[in-house]
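Trainee: Here is a sequence together with a model predicted from it:
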Amino acid sequence: MKILRLVTSFRGNDSQSFQLGNTVVEMIKAQYKNADIITRNLAKNEMPHFNDVHFTSFITPVENLSDELKNAVSHSDKAVKELIDSDIIVIDVPMYNFSIPSSLKAWIDHIVCKLP
């Protein structure tokens, strides 16, 4: 069992969404003792916001990718692989300005635009 946990609050341990995420993960671990948990803290290690370089990296054949485009596509490739390889996804999501944090929005953009 693989669990992907996305932390999106910049408040860390003081965040209620982080505390709720801890509770959810502990409940899952109680059921699946050997669960492998991958935690991605998008507040501390933000995905770059999607731009024309990322889009260009998706439509350029692999053999023609420059170093800049390889770097751009690597963020999406890693995020998609982690998502596909996971059985359960736990997303700690606070609400900022009546919306989700921009770091989570960036992660979603990379996933949706790159999914096979």
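Mentor: Nice, thanks for sending it over.

Trainee: can we go C-alpha only for contacts and neighbour counts from here?
Mentor: Fine.

Trainee: Who are the packing partners of the strand or helix carrying Ile108?
Mentor: Using DSSP states H and E, Ile108 sits in helix 102-114. In terms of contacts (3 or more C-alpha pairs under 8 Å, 6 or more residues apart in numbering; DSSP states H and E), helix 102-114 is packed against helix 67-85.

Trainee: So what touches whichever helix or strand comes after the helix it packs on?
Mentor: For helix 67-85, the succeeding helix or strand toward the C-terminus, using DSSP H and E, is strand 88-92. Taking contacts as C-alpha atoms under 8 Å, 6 or more residues apart in numbering, the residues outside strand 88-92 that touch it are 1-9, 17-18, 20-21, 24-25, 83.

Trainee: Residues in contact with stretch 93-100: which ones?
Mentor: Outside stretch 93-100, the residues touching it (C-alpha under 8 Å, 6+ apart) are Val7, Thr8, Ser9, Ser15, Gln16, Ser17, Phe18, Pro101.

Trainee: Please compare the first structure with the one that follows:
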Amino acid sequence: MTKILHLDSSPRGQHSVSGRLAGEFIGAWQAAHPDDEVVYRNLGRNPISHIDESWIMAAFTPPAQHTPDLTAAIQLSNVLIEELLECDRYVFSIPMYNLSVPSVFKAYIDQIVRVNCTFKVTENGYEGLVNGKKMLVITARGGIYADNSPMADFDFQAPYLRAIFNLIGVTDISFIHADGLSMGEEARDRRLNRVQDEISALLESW
């Protein structure tokens, strides 16, 4: 049995393109793999807290020395990291906000990227501790940021996500970009049709 972590990061609910596409992927996957388990979080509708000074103190203090306040400060991070490690695969729906990720997803990243929990520092640099996982990121973008496009250098979303998850050991990452959504109805429909084909193809190989 495979355990999948499904995170939505748009606050738009049923109006979210990235959320709808990820939901369709998960639904088709579950239909084909009914024994698999899906753990779902809606970060857009239920934002998690940003890290603060107490969190930082707790993260760099041995657990045996934690005061009750430090234990409370790091509790959410512990829960999210345990959830991340227990799951085998990840499906993240992430709209592009201002060329990058929504702040709610950045808050999630800051909670799970934690030294000696999801990565460690060695004499050779960073070593990821979240190994053997697969990750799918479905994005929604108003413009087009493909490698050969004029806006390619403005994509701070996909490169960042790849880099930060590579750092913690997640290297098998697939991206499906629903882009060009603000470039007219015809272009939008054409692109969404292509994305549906990409999702169908990935379901066969993922």
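Mentor: Looks like it arrived, so ask away. Only a predicted model underlies this, so the values are computations on that prediction, with no experimental measurement involved.

Trainee: circling back: what is the nearest of the contacts of stretch 93-100 of structure 1 to Arg40 of structure 1?
Mentor: Distances from Arg40 of structure 1 to the contacts of stretch 93-100 of structure 1, taken as C-alpha to C-alpha, are shortest for Val7 (6.2 Å).

Trainee: For Tyr32 of structure 1, see how far away that closest one is.
Mentor: Note on Val7 of structure 1: its distance to Tyr32 of structure 1, by C-alpha to C-alpha, to the nearest Å, is 21 Å.

Trainee: Just the ones of the contacts of strand 88-92 of structure 1 in strands?
Mentor: Lys2, Ile3, Leu4, Arg5, Leu6, Val7 (DSSP state E).

Trainee: thinking again about what came up before, which of the contacts of strand 88-92 of structure 1 count as buried?
Mentor: Neighbour counting by 16 or more other C-alpha atoms under 10 Å classes 2-9, 17-18, 21, 25, 83 among the contacts of strand 88-92 of structure 1 as buried.

Trainee: Looking at these, spot the one nearest Asn41 of structure 1.
Mentor: Nearest to Asn41 of structure 1 among these, counting by C-alpha to C-alpha, is Val7 at 4.6 Å.

Trainee: I figured the closest one hits Ile38, correct?
Mentor: No: under the criterion of C-alpha atoms under 8 Å, Val7 of structure 1 makes no contact with Ile38, lying 10.7 Å away.

Trainee: for the longest helix along structure 2, packing partners?
Mentor: Looking across structure 2 with DSSP state H, the single longest helix is helix 185-205. Packing contacts for helix 185-205 of structure 2, counted by 3+ C-alpha pairs under 8 Å, 6+ apart, involve helix 17-32, strand 172-178.
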